[in-house]
Every structure is written in C-alpha cells, then in structure tokens.
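Colleague: fold the following and give me the result.
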Amino acid sequence: MYEFGYPGGFGFSLFGLMSTVIPLVVIGGILFIVIRGLSTWMSNNAAELRQDEVTVISKRMEVWGGSNNSSAHTSYYITFELSSGERVEFGVSGTQYGSCREGETGLLAYQGSRFKGFQPRATAAATASVAERSQEQPAQPVQSKPRQEPFRPQKISNRSAEHYNWGASCDGWHLVKGDDLSVIHERMPGKTEEVRHYHTRARQFFFVLSGEASLEVDGTRLVLREQEGAEVPPGVWHQMKNERFDDVEFLVISTPPTRGDRIETE
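Modeller: Predicted structure coming up:
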C-alpha cells in the first residue's frame, strides 16, 4: 500500500501540491503589499507635518517598464540631510526634481515618509522678507518705472530670423532669442526624430503649426495635430518624432532658454 511507489502517482501528487501552494504564495504576496501600503498610508496620515532646514545631498532616477511594447516610466528621488545629520530620501515629481540642485539648502516639509515640498533658501528668505515688510508697513501703490529707452517692436519671420540645421535635415529659426525666453520655429521632414533628453531648468511648450507630430513625455506618447500643443516641465524625459512621411512644423517655447541645459539619454 505504498502510495508513491510508482512514478505516475508521485508526479500526480507533486503537481497537485504545487498547484495549491503557488496560488497561495501569490495571493499572500499581494495581500502583504496591500497591507504594507495601507499601513504606510495610515502612518503618514497620523504623523506630524514637520519642517526642517536641509541640504540636498543627491538625486537619482529609476526608469521602469518599456518592454514588450509597454510604456516606460521614470521615478524621481532626492536625498536630503536634516539639521540633525540624518539623511532621508523622498520620491518627488519631475518638476521638483528638475528645480533642485545638489548642495542646495532650504526648507523641507514632510509628513512621515511623505514628501510635502522643498523651498530653496533664497526663495524662502525672499518670501519671509516680503511677509515681514507687509506686516511692518502698509502696502504702497506700485508705480511703473519709465523706460530709459523706448521699446521698438519689430516684425520677424523665417526669412529674417537666425536659421540653423539640426538632426537629419531638420531646420530651426530663432524667432525670440533672449536671456529669459526662447521661441523657435522648427521643421522636421518625414521619418525623423530628435534624441530623447531632458532639461534641468527649462520649461518648454510644443505647439504644432502644420502636420502631425508624436511627442513622447516620460513614457507617454502624445499625438499632436495642427493647432495642438503640450507642456514639458524641467527634469522630464521627452522626445519629438515625425512618424509620418510629410513635414511637420511646430513652435518650441522655452523659459529660460535651453542653451547648455540639455541632458541626453545614454
């Protein structure tokens, strides 16, 4: 009466055991993740909202997904050193990631393990100074300072603007080329694309004038048709593509300008 005395019986019993254990392990793992996430959420809600003078120690990104035709996504993290010397890392948005610099000091707001905001020292000091002055004296009417030299508006077009070539036979015209603002008219022939990249400081807006463009922003693909546009904040990976055969023309508006402010993918 030896139950596992022949190979068929042993294999059948082992298969039955595994088909019972594996689903239990999977369900147990899912329950563990849900319970741990709920516990962290409740702990953060119960924690005191704190503020501390900190220093930005390091920044890092994690790219996940992007295989088997799935979209890629990027997670952003910043490590701060508290006034006590303790170092803590928080997950942040792409905008906050792009606006912070390593070595920068400022005021960190957090609740448990939940990041609430970071205000650089210069901005925090300016805000406090304005608040103090508003309490000390009544607000004075704002008077515009007369210009020493009158502004003379000028028309500009692709025929008169500074022209340059980039990528694979792509064109660009500098419509506005200032220290705080850049407006560029670009043309991409069919089946061309730029290198995937991000900017550490510049915020950009892409606006299609004619044709159709594909703009990938942090793993999300946007199809921009004529008279449509999209914003890209600093610190967010993006790539403009022309997947069609005809040309696409669009405006790229950047503030501040992107000169020396471009990080390309490896």
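Colleague: use CA for all of it now, contacts and neighbours both
Modeller: Noted.
Colleague: so what's the gap between stretch 117-132 and the chain middle?
Modeller: Offset of stretch 117-132 from its chain centre (C-alpha atoms, centre = their mean, to the nearest Å): 24 Å.
Colleague: no, scratch that, I was asking about stretch 56-72
Modeller: 11 Å.
Colleague: cool, and stretch 93-103?
Modeller: Worked out by C-alpha atoms, centre = their mean, stretch 93-103 lies 9 Å from the chain centre.
Colleague: so Asn44 is in contact with Arg114, correct?
Modeller: Yes. Here Asn44 reaches Arg114: they are 6.5 Å apart, a contact under C-alpha atoms under 8 Å.
Colleague: settle it for me: which of those two has more neighbours?
Modeller: Neighbour count, other C-alpha atoms under 10 Å: between Asn44 and Arg114, Arg114 has more, with 19 against 16.
Colleague: mind listing the helices in this structure by residue range?
Modeller: For the chain, the helices defined by DSSP state H cover 7-46, 94-99, 121-136.
Colleague: and among those, the most buried is which?
Modeller: Among those, ranked by average contacts under mean count of other C-alpha atoms under 10 Å, first place goes to helix 94-99 (a mean of 19).
Colleague: all strands for the stretch 151-266 of the chain, in order.
Modeller: Listed in chain order, the strands of the stretch 151-266 of the chain (DSSP state E, counting those that start in this stretch) span 162-166, 170-177, 182-188, 192-193, 197-198, 203-210, 213-217, 220-224, 229-232, 238-242, 248-255, 263-264.
Colleague: following up with a second sequence; could you model it the same way so I can compare the two?
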Amino acid sequence: MFMFDFMSAIFPVFFALILVFISISIIKGIGEWINNNKQPVLIVDACVVSKRSHTSHHIHNHNNGMHHHNQTTYYATFEVESGDRMEFRISGKEYGLLAEKDKGRLTFQGTRYLSFERNGRE
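Modeller: As a prediction, this is how the structure comes out:
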C-alpha cells in the first residue's frame, strides 16, 4: 500500500517538472526569436572554418510496434575578418553545399543564419 501512495504522490510532481521544463524551453525559444527580430540584418565577408552535425535517435512504441526516428541537426562555423567566429544552425541542403575554407558573404540576423554566397576557396 505504501508504494501505491508514494507513486500517486510522486507522479504529479514529475508531471509538473516536465511541464515546467517544456514551458521554459518554449519561453526561451520565443525570447530568442524576438531578440533576433530586433537585430539588424548583417552582411559580412566570412570564411567557413568548420561544419558539424548532430544526430539524435528516438524509439517510439506505437501500436505494439517499435518505430525508429533519427533527426540530424547541421551547424557551420564562420570566421569573419575581425577573427571572430560564429556558429549557426543551417539546413541540410546548405550543409551539403558548404565546404571548409569556402569564402563569401555571410548574411545573418542575431543568432539566425540567413544565407552564405560563396566566392571561392582559399
């Protein structure tokens, strides 16, 4: 009986914590979106210094069957003339088109990547 009472008391706490974490993530995302919209759109000369990807794997049990889902997030790091480096999340298509040492014009707004027009390589 003790275990049932413990579980019935702890389940709402875990559920509330999950809701808090989801709410914080949503609020942070909205805050970043608003902040990016306030920033000017900048176009600078830049060089691609690195690319990376992150793949996450999810397994779902649906209708008595296991479903696997993979999600890949792509990033590129650019170096501007001042020597500063900035990493942006980019699309898979952009990731495939970029190569390290590509030089060109980077367009971004805050932390939001907009485009990269390649001039060539070093």
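Colleague: could you dump the helices of the first structure to CSV with distance to Gly106 of the first structure?
Modeller: Below are the helices of the first structure laid out as CSV (distance: least, C-alpha to C-alpha, whole Å):
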stretch, distance to Gly106 of the first structure
helix 7-46, 22
helix 94-99, 12
helix 121-136, 4
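Colleague: quick one, which of these gets closest to Met240 of the first structure.
Modeller: helix 94-99 (18.4 Å; C-alpha to C-alpha).
Colleague: with the second structure superposed, average distance for that closest one?
Modeller: By mean C-alpha distance after the TM-score superposition for the first structure, the fitted helix 94-99 of the first structure averages 1.5 Å away from its aligned residues in the second structure.
Colleague: residues in the second structure aligned with that helix?
Modeller: Mapped onto the second structure using TM-score structural alignment, helix 94-99 of the first structure spans residues 92-97.
Colleague: circling back to that earlier point, closest to Trp64 of the first structure out of the helices of the first structure?
Modeller: helix 94-99 (14.9 Å).
Colleague: what's the closest one packed up against?
Modeller: Contacts defined by 3 or more C-alpha pairs under 8 Å, 6 or more residues apart in numbering; DSSP states H and E place helix 94-99 of the first structure against strand 72-81.
Colleague: name the residues of the strand it packs on that are buried.
Modeller: Buried residues in strand 72-81 of the first structure, counted by 16 or more other C-alpha atoms under 10 Å: Tyr76, Tyr77, Ile78, Thr79, Phe80, Glu81.
Colleague: which position in the second structure pairs with the first one?
Modeller: In this case it means Tyr76 of the first structure. Per TM-score structural alignment, Tyr76 of the first structure is aligned with Tyr74.
Colleague: my read: its match touches Lys93, true?
Modeller: No. In this structure, Tyr74 of the second structure is not within contact of Lys93 by C-alpha under 8 Å, at 9.5 Å.
Colleague: so what's the gap between the biggest strand by length in the second structure and the chain middle?
Modeller: Criterion DSSP state E: the longest strand present in the second structure is strand 41-62. Chain-centre distance of strand 41-62 of the second structure: 6 Å, with C-alpha atoms, centre = their mean.
Colleague: re earlier: now distance to Asp171 of the first structure too, for the buried residues of strand 72-81 of the first structure, in TSV please.
Modeller: Listed next are the buried residues of strand 72-81 of the first structure as TSV, based on distance: C-alpha to C-alpha, whole Å:
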residue	distance to Asp171 of the first structure
Tyr76	33
Tyr77	36
Ile78	37
Thr79	41
Phe80	42
Glu81	46
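Colleague: center of the first structure - which residue?
Modeller: Nearest residue to the geometric centre of the first structure (C-alpha atoms, centre = their mean): Gly94, 2.7 Å.
Colleague: how near is it to His73 of the first structure?
Modeller: Separation of Gly94 of the first structure from His73 of the first structure (C-alpha to C-alpha, to the nearest Å): 11 Å.
Colleague: for the spatially closest residue to Gly92 of the second structure that is not a sequence neighbour, what are its contacts?
Modeller: Distances taken as C-alpha to C-alpha, 6 or more residues apart in numbering put Tyr74 closest to Gly92 of the second structure, at 6.2 Å, once the chain neighbours are dropped. When contacts are counted by C-alpha atoms under 8 Å, 6 or more residues apart in numbering, Tyr74 of the second structure touches Lys51, Arg52, Ser53, His54, Arg89, Ile90, Ser91, Gly92, Tyr95.
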